[in-house]
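A.B. asks: Could you work out the structure for the sequence below:
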Amino acid sequence: MTLAQLKDELIAYSKTIGVDKIGFASADPFLQLKDRLLTQQELGFQSGFEEPDIEKRVQPEKLLQGARTIISIALAYPSKMASPPKNTREDRRGIFCRASWGRDYHDVLRERLKKLEQFLQERVPEARTISMVDTGELSDRAVAERAGIGWSGKNCAIITPEFGSYVYLGELVTTISFEPDSPLTEQCGTCNKCVDACPTGALIQGGQLDSSKCIAFLTQTKDFLPEQYRKKLGNRLYGCDTCQQVCPENKGKDHHLHPEMEPDPEIAKPKLIPLLTMSNREFKERFGHVSGSWRGKKPIQRNAIVALAHFKDQKALQELITLLKKDPRPVIRGTAAWAIGVIGSKEEKNLLIQMKNTETDTKVLREIEIGLDLLKNKD
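C.D. replies: Here you go, the predicted structure:
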């Protein structure tokens, strides 16, 4: 069997296991990416979730000796729910981004990649492979761009002609020398809608992101949210889809190709108040299968408090007061104090003064002061 025949067979096989798009790239060093990563590092635009060793991110040979080809795969996910629950005054709801609507995509893509690895190893026993999804050293986006999966959009996502940017990406590095595919021409042109629509100005310019300002990043942090971004959060519990939603290339793109990626509306858009008192066990049982749970319940609960403040939900006040008085976590107590200041009235002022006299954490005390200032403005 020739390499061209093996490539055709692998492409055909990928379709039978639920891979929506597959592309082949050389395993040459990513020199342009290295320059961009160094710039991001110098500007302080990194999130801190990335592989810290830039050489590993740009040199596939460091991950697999003798690497010749990187195979990129894409799986499309839905952009719309069939029956989304309504966000009402009686039941305020938060929302997870679309990439966290179904089963954790890391697991889904790893299963597909493992099957592709087994397929290759059965036909070329001497070949060596490694695969990764999102948390690996390589840049999924740089690999997909080189492999012709799509072009790198101004929203820092890969945009495919077929599925827009609503795709998960993964890659497989191999010692087999497949013929590489051709990259697609960048098609964003003069469109700047994603940059203009970014709620926090995190998209500095087309294709450059300041992760420290990105709502998708901020929702995953575990410390206090910077005050200037809290109103920007809205009712987002995890991630942000704004730059995808405004993209013209995503208009009309809504693919329901994989049952495991279909959202449970009550998980994707959960009621906010019940989240505040959820135990670790309850959180894992309910949300543990989605990618948005990877940082645990604390960021989700903190974001739920911010969302309730966004809605000025009076019904949440009693729960927020309980959190301020009893929760052992400073981030939750402090965020609750701030939210009480946003939602409450003069009646809550005495409570915050009382808590100010008993609280010992300096960050929580600062949030109580902010809450008191907010209430003072309501006099």
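
A.B. asks: switch to C-alpha atoms for all contacts and neighbour counts from now on
C.D. replies: OK.

A.B. asks: For the stretch 251-379 of the chain, just list every one of the helices.
C.D. replies: 265-268, 280-287, 297-311, 317-326, 330-343, 349-358, 362-376 (DSSP state H, counting those that start in this stretch).

A.B. asks: Packing partners of the fifth one?
C.D. replies: Think helix 330-343. Helix 330-343 sits against helix 297-311, helix 317-326, helix 362-376, with contacts defined as 3 or more Cα pairs under 8 Å, 6 or more residues apart in numbering; DSSP states H and E.

A.B. asks: Now do the last one: everything it contacts.
C.D. replies: The one in question is helix 362-376. 330-331, 333-335, 337-342, 344-346, 348-349, 352-353, 355-356, 359 (Cα atoms under 8 Å, 6 or more residues apart in numbering).

A.B. asks: Just the buried residues from those, in PyMOL please.
C.D. replies: The buried residues among these can be selected in PyMOL (16 or more other Cα atoms under 10 Å) with this line:
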select buried, resi 330+331+333+334+335+337+338+339+340+341+342+344+345+348+349+352+355+356+359
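
A.B. asks: rewinding a little: please work out which of the helices and strands packed on helix 330-343 is packed deepest.
C.D. replies: helix 297-311 (a mean of 24; mean count of other Cα atoms under 10 Å).

A.B. asks: Let's see this one next, to set against the first:
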Amino acid sequence: MNRHEFKEKVIEYASTIGIDDIGFTTAEPFTEFKAKLIDYYKNGYESGFETGTIEERTNPKASLPSAKSIISIAVGYPNKLRNAPKSKRGDRRGIFARASWGMDYHTLLRKRLEKLEAYIKSIDPSIECKSMVDTGVLSDREVARRSGLGFIGKNGFVINPKLGTYSYLGEMIVSYPFPEDEELLDSCGDCNICVDRCPTGALVGDGQLNSKKCISFLTQTKGFMPVQYRGVVGNRLYGCDTCQQVCPRNRGINTEHHEDIVLEPEILKPELTSLLKISNREFKETYGHLAGVWRGKKPIQRNAILALAHYKEESALDLLKEVAETDPRPVIKGTAYWAIGQIAGNDALEYIYSRYNEETDQEIKQEMLLGIQEVS
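C.D. replies: Model (predicted):
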């Protein structure tokens, strides 16, 4: 069997195990991406969640010395939540970003890559393989771009002709020289909608992102949300889809054929006050399978409080006061106090001042004052 025949067999098999698109590239260093990474760190755009050194992130042979090729895979995911509960007064809802709907995509992609690796080794057991999904050192998007799965849009996502931007990406470094695919030469042209509509101005053009300003990143942090971004987070509990929702290339696309991506409307759009009362065990049992809770319960609860403030949900005031007075975590306590001021306005002044001397943590005290300074 020659290299081209082997490649065709891999492509054919991939389509039978839930892989929507597949591409092949060499294991040569990502020279252009390396230059972009250097600028990325130089400008302070990194989130802190990145893995590996610049060399590790741009040289596949640093991960697998015998590397000859990289196989990139894409699996589309749904972007419409049918039968979703309505967010209304007294029953306000938050939302998880679409990439977090269903089974944790790390698990979903690893299962497919494991099957693909087993198939490749069934043909040639001597081939070495190393798979990566999101948390690996290589850039999933850059590998996908060079493998011909799409071009990187101004929103920083790989835009695939069949899947748009709504796809999970993963890759496998292999010690076999598969024929490489041609890169997809396309672009956003004059379209600048995603850049213009980004709520925080995090998109800086040419597919670059200032992670520290990105709502998706901000919702995953564990500390206090920077004040300047609280007003634009809205009801987002994890992630942000704005730059994908406005992208014209996503029109008419909604991948729903994967049986292992099961959508749970009540979990993906949960009632906000219930999140503030949930125990650690209940949280893990209910939400533990979602990729969006990898940072734990605290960021989700902080974001739920911000969402209640966004909605000015007066029915949540008693619960927020309970949280502010009894929760042992400064970030949750302080954010609850801030939200009370935002929701109750002048009516919160007496309560905040009566509690001010009861609190000893200076950050909590600052949050109390921040919450009422606009109405005092």
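
A.B. asks: After superposition, what is the TM-score?
C.D. replies: For these two chains in superposition, a TM-score of 0.98 is obtained (TM-score structural alignment, normalised by the length of structure 2); 376 aligned residues with a Cα RMSD of 0.9 Å.

A.B. asks: And the helices of the stretch 251-379 of structure 1: which comes nearest Glu117 of structure 1?
C.D. replies: Glu117 of structure 1 sits nearest to helix 280-287 of all the helices of the stretch 251-379 of structure 1, at 29.8 Å, using Cα to Cα.

A.B. asks: The most centrally placed residue in structure 2: what's it in contact with?
C.D. replies: What sits nearest the mean C-alpha location of structure 2, by Cα atoms, centre = their mean, is Gly239, with 5.1 Å. Contacts for Gly239 of structure 2 were tallied using Cα under 8 Å, 6+ apart; they are 96-97, 215-217, 219-220, 292.

A.B. asks: Please, which helix or strand holds the aligned partner of Gly23 of structure 2 in structure 1?
C.D. replies: Residue pairing (TM-score structural alignment): Gly23 of structure 2 is matched to Gly23 of structure 1. Element membership of Gly23 of structure 1, judged by DSSP states H and E, is strand 21-26.

A.B. asks: next SSE after that strand?
C.D. replies: Assigned by DSSP H and E, the successor of strand 21-26 of structure 1 is helix 31-43.

A.B. asks: Which strands or helices does that following helix pack on?
C.D. replies: The contact analysis (3+ Cα pairs under 8 Å, 6+ apart) places helix 31-43 of structure 1 against helix 54-58.

A.B. asks: mean per-residue distance, the next helix or strand after the helix it packs on to structure 2?
C.D. replies: Scanning forward in sequence from helix 54-58 of structure 1 by DSSP H and E, the next helix or strand is strand 69-76. Once fitted to structure 2, strand 69-76 of structure 1 is off its aligned match by 0.3 Å on average (mean Cα distance after the TM-score superposition for structure 1).

A.B. asks: quick one: whatever helix or strand comes next after strand 69-76 of structure 1 to structure 2 mean distance?
C.D. replies: Heading C-terminal from strand 69-76 of structure 1, the first helix or strand you meet, by DSSP H and E, is strand 95-96. Superposed on structure 2, strand 95-96 of structure 1 shows a mean distance of 0.4 Å to its aligned residues (mean Cα distance after the TM-score superposition for structure 1).

A.B. asks: contacting residues around strand 95-96 of structure 1?
C.D. replies: 235-240, 268-270, 292.

A.B. asks: mean per-residue distance, the next helix or strand after that strand to structure 2?
C.D. replies: Next helix or strand after strand 95-96 of structure 1 toward the C-terminus (DSSP H and E): helix 105-123. Mean deviation of helix 105-123 of structure 1 relative to structure 2 after superposition (mean Cα distance after the TM-score superposition for structure 1): 0.6 Å.

A.B. asks: quick revisit: show me what the strand holding Gly23 of structure 1 packs onto, helices and strands only.
C.D. replies: strand 69-76, helix 140-146.

A.B. asks: could you dump these to JSON lines with mean neighbour count?
C.D. replies: Listed next are these as JSON lines, based on neighbours: other Cα atoms under 10 Å:
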{"stretch": "strand 69-76", "mean neighbour count": "26"}
{"stretch": "helix 140-146", "mean neighbour count": "24"}
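
A.B. asks: Dump the ones you listed to CSV, plus distance to Thr175 of structure 1.
C.D. replies: Converted to CSV, those look like this (distance: least, Cα to Cα, whole Å):
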stretch, distance to Thr175 of structure 1
strand 69-76, 6
helix 140-146, 16
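
A.B. asks: among the ones you listed, which is nearest Leu37 of structure 1?
C.D. replies: Leu37 of structure 1 lies closest to helix 140-146 among these, at 11.4 Å (Cα to Cα).

A.B. asks: how close does the closest one sit to structure 2?
C.D. replies: So helix 140-146 of structure 1 averages 0.3 Å relative to structure 2 (mean Cα distance after the TM-score superposition for structure 1).
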